[in-house]
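1. Requesting a structural model of the entry that follows:
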Amino acid sequence: MPGAPYYPMQREARCPFAPAPAVRDMPPLGRVRIWDGSEPWFITRHADQRALLNDPRLSIDEKRPGYPHMTRSRAAMAPHIPELITNTDPPQHTRLRRTVNAPFLVKRVELLRPRIQEILDSLIDDLLAGPKPADLVQTIGLPVPTLVITRILGAPYEDHEFFQAASHRAISHDTDPEDAARSSRELGEYLGALLVKRMAEPADDVLSEMGARVKAGEMTHAEAVTMGAAILIAGHETSASMISLGTLALLHNPGQLALLRDNSDDPKFVAGAVEELLRYLTIVHSGIRRIAIEDIELHGTTIRAGDGVVFDLAGANYDPAEYPEPDRLDLTRRARSHHAFGFGPHQCLGQSLARVELQVAYSTLYRRIPTLALAVPFEEVPFAMDGVAYGLKSLPVTW
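-> You can find the predicted model right below:
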């Protein structure tokens, strides 16, 4: 009998946006083999993920023995990482999330929409005035979310080359543990110095808010620094990938691109299109991880306490029981129930911000550059698959 397939699995080059065929061939409850040779349970169905990601019998505490770490580097660093919203269960998770939640609430994020629009329009002006072809990743994809998240966090945008490189090394599957630890340390030292500065000279940003909580004894300095790093990494990596990948997917589906362009002034349509693109692309392609702390019965099988569990988000987002014809990009589809941001108490903190950034980007870019086109064949666009989220190394475009 063949052993458990290795995870993460390679996507099919001809269908780079869809989950790997092996993911879709898995039973509702199967096992996969990860980098350390362990074989955690593997959950791909939408309904099962909905139930289990809300189940307190599963823990996100990565310091527990047997936790199915995403990378060798993460496993090596786990014992030294302070408690965060990304590795604690309630009630500690609830307390920590409260310390950083306010700037990412829907009402606060909506106030940023005009500024995000200004940023995007300025970048498009620069793109149109520059040479052709151009790389959309470097001219639009990365700058938009990086400019926004640095403003929210309180980090100078001028330092973006440093923290983009450091954050990529820290989370890449290909980075050895020593290099990942060094990159994380450099990022921590950088943010630690910024935090001290904000504690002395507060501004209207997240680092200042966390600095006030450190002073009040509600957070430790290490918690604030590590939380700042997590916000900075997640705040630019994922949205940058979505802007570029979404553009590629739309250029590959010209009928859907025309539909979006024709309805770019309809906020409701654009919002729905963003949800479908989030489902269709599902850029977090390494799964999200948990460990059972009690026995759980599922599909006639027992997940034992101490067993690791991996949830493949793309599997749920391509579950035909939830999304008929999942391989078809359909911007009219009602896709808000997707799991691109995870599900349950640990859903992505920045999902409201990501939605607004993508709504602005997708409603503006193709309207302002209606002749936007690939400058190379689709098959030659270089994908980047080595991180927690996949993306594009570059996206050569012309107009």
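2. contacts and neighbour counts: CA atoms only from here.
-> Fine.
3. Mind checking which residue lies nearest the centre of this structure?
-> residue 238 (4.2 Å; CA atoms, centre = their mean).
4. in terms of contact, does that one touch residue 389 like I think?
-> Yes - assessed by CA atoms under 8 Å, residue 238 is found in contact with residue 389 at 6.7 Å.
5. what touches both of those two?
-> Both residue 238 and residue 389 are contacted by residue 283, under the criterion CA atoms under 8 Å, 6 or more residues apart in numbering.
6. which element follows the host helix or strand of the residue nearest to the centre of the chain toward the C-terminus?
-> Assigned by DSSP states H and E, residue 238 belongs to helix 221-252. Sequence order places helix 254-262 as the next helix or strand after helix 221-252, per DSSP H and E.
7. how about this one, so we can line them up?
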Amino acid sequence: MGKLRSRVVSWFTRRYLARARKKGLDLSSMSLLPDEVLMPLRREGLDPVPELGRRRDDEPVSKLPVPFGPTVWLVSGHAEAKAVLGDAKSFSNDFTNLVGTAGADADDNPGGLGFADPPVHTRLRRLLTPEFTMRRLARLKPGIDSIVADRLDAMARRAEPVDLVEEFALPIPSLVICELLGVPYADREEFQKHAVARFDLFGGAGQSFGAISESLAYLTTVVRAQREDPGDGLIGMIIRDKGDEVSDAELAGLADGVLTGGFETTASMLSLGALVLLRDADAFKRVHDHDDAVGDYVEELLRYLSVVQVAFPRFARSDVEVGGVPIAAGDMVVVSLSGANRDRALGTGLDVFDGQRAPTSHVAFGYGVHRCVGAELARMELRAAYPALVRRFPSMRLAVPAEELAFRPSSIVYGVDRLPVTLS
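-> This is a model prediction of the structure:
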């Protein structure tokens, strides 16, 4: 079992890194977009570019100069972001709004929660919500602790420097999601292949939507197998509880949504959060010394890093105002989560990381009916991983100058390609 898991993680990581090093965007497919349109996805190290903060302060709802397709609005203020994200009556997430734009075709519809509106969204979310209560998630904690410990053991056996992305940040969420869904060990290599291909949302639209279709086709085979023999994971539980009330396509879409929301986002949080620890000796010591320090540390990281930089696009169902700005029916609205999470409405000094900051009402997990259903699972993984890492390797240091780290430019899920460290 251990050798199989090792092969799965190794194969998956090679594929992920090859994709990540493509630098986020297929620029040939984006050549008509001005730099200003991509500004909400650009950063300087861990921080959004200063232009995003200036835009938020001066014009929290502003038009992006997209030369084709619908009118696109950028929402970067905190109150304005919550107004859009929390208003499912005025704004639609339905995938059909994207058909004909960005290379999308109706047959590419991924289903799941992110691209559905109520009442369909409401019914599907009710299928997942019972499996993401703290009581149900508690059954995963021993498995999460075991996965983290296994990764630390594997790191200790590696020649230094060790890449925290490859050895720590990527395997933990991929294996946790396998446990959550109930993917058999024999299928995990195939599962992780589709996980890797799933996330180039802006890179080569045809290729991206093709990856979605392949992922859904694979997950449909997993669902059909569990119809015959339901496992102990989320897929099996829903099948046992709901039977034919939920179709194979709907259940595959839900599983794909869990993959979308919980894999690369958590991997990026683990790697970038570790980088913050390496840069902040006081935070490193607090997380090392005090069990209760990690809670505030994680909440501040979620706000400060905002690894999911923008939310799923919304489309105005009718003429509406946001922050006093009129938005016409059919216009696309892009909410900058990284901008909203540094709005001075949340407090002072928000462009600086403060591991002892009292938790804020950040929107790192979104807001409203589309708030990430797996938020508590992500918190469980982060709270387990950071203390275990610093206590196992208290002398851990970056193995390269910080300025040599390569971050992903213009990527919806922000991250770093490699994070080489010395452990002793």
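8. which position in the second structure aligns with the residue nearest to the centre of the first structure?
-> Correspondence of residue 238 of the first structure to the second structure, assessed by TM-score structural alignment: residue 265.
9. Pull the number of nearby residues for residue 45 of the second structure.
-> When neighbours are defined as other CA atoms under 10 Å, residue 45 of the second structure has 16 of them.
10. Excluding covalently adjacent residues, which one is nearest to it?
-> Of all residues not flanking residue 45 of the second structure in the chain, residue 407 sits nearest, at 7.1 Å (CA to CA, 6 or more residues apart in numbering).
11. ok, the aligned partner of the one you found in the first structure - contacts?
-> Matched to the first structure by TM-score structural alignment, residue 407 of the second structure sits across from residue 383. For residue 383 of the first structure, the contact set (CA under 8 Å, 6+ apart) comprises 390, 391, 392, 393, 394.
12. how about 6 Å then?
-> When contacts are counted by CA atoms under 6 Å, 6 or more residues apart in numbering, residue 383 of the first structure touches 391, 392, 393.
13. Show the contacting residues for the equivalent of the last one over in the second structure.
-> Using TM-score structural alignment as the criterion, residue 393 of the first structure maps onto residue 417 of the second structure. Shown in contact with residue 417 of the second structure (CA under 6 Å, 6+ apart): 406, 407.
14. give me that answer again for 7 Å
-> Residue 417 of the second structure makes contact with 17, 20, 21, 406, 407, 408, according to CA atoms under 7 Å, 6 or more residues apart in numbering.
15. ranges for the strands of the stretch 151-300 of the first structure?
-> Using DSSP state E, counting those that start in this stretch, the strands of the stretch 151-300 of the first structure run over 288-292, 296-298.
16. Redo these as JSON lines? Include mean neighbour count.
-> Converted to JSON lines, the strands of the stretch 151-300 of the first structure look like this (neighbours: other CA atoms under 10 Å):
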{"stretch": "strand 288-292", "mean neighbour count": "23"}
{"stretch": "strand 296-298", "mean neighbour count": "13"}
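17. is it possible to export these to CSV including distance to residue 61 of the first structure?
-> Converted to CSV, those look like this (distance: least, CA to CA, whole Å):
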stretch, distance to residue 61 of the first structure
strand 288-292, 8
strand 296-298, 17
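18. which residue in the second structure lines up with residue 54 of the first structure?
-> So residue 54 of the first structure corresponds to residue 86, using TM-score structural alignment.
19. Quick one, which of the strands of the stretch 151-300 of the first structure gets closest to residue 44 of the first structure.
-> Proximity to residue 44 of the first structure, assessed across the strands of the stretch 151-300 of the first structure by CA to CA, is greatest for strand 288-292 (11.1 Å).
20. how about the helices in the stretch 51-200 of the first structure?
-> For the stretch 51-200 of the first structure, helices defined by DSSP state H, counting those that start in this stretch occupy the ranges 72-77, 92-100, 106-110, 113-129, 136, 143-153, 160-171, 177-200.
21. Please convert these to a markdown table, extending it with mean neighbour count and distance to residue 288 of the first structure.
-> Below are the helices of the stretch 51-200 of the first structure laid out as a markdown table (neighbours: other CA atoms under 10 Å; distance: least, CA to CA, whole Å):
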| stretch | mean neighbour count | distance to residue 288 of the first structure |
| --- | --- | --- |
| helix 72-77 | 18 | 13 |
| helix 92-100 | 17 | 17 |
| helix 106-110 | 15 | 24 |
| helix 113-129 | 15 | 29 |
| helix 136 | 22 | 29 |
| helix 143-153 | 21 | 23 |
| helix 160-171 | 18 | 14 |
| helix 177-200 | 18 | 20 |
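22. would you turn those into a markdown table with distance to residue 22 of the first structure?
-> As requested, the helices of the stretch 51-200 of the first structure are arranged in a markdown table below (distance: least, CA to CA, whole Å):
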| stretch | distance to residue 22 of the first structure |
| --- | --- |
| helix 72-77 | 23 |
| helix 92-100 | 34 |
| helix 106-110 | 37 |
| helix 113-129 | 38 |
| helix 136 | 31 |
| helix 143-153 | 33 |
| helix 160-171 | 24 |
| helix 177-200 | 28 |
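23. closest to residue 20 of the first structure out of these?
-> Closest among these, using CA to CA: helix 160-171, at 21.3 Å.
24. my read: residue 151 of the second structure touches residue 168, true?
-> Yes - using CA atoms under 7 Å, residue 151 of the second structure is in contact with residue 168, at 6.0 Å.
25. re earlier: quick check: the match of residue 393 of the first structure vs residue 87 of the second structure, distance?
-> 36 Å (CA to CA, to the nearest Å).
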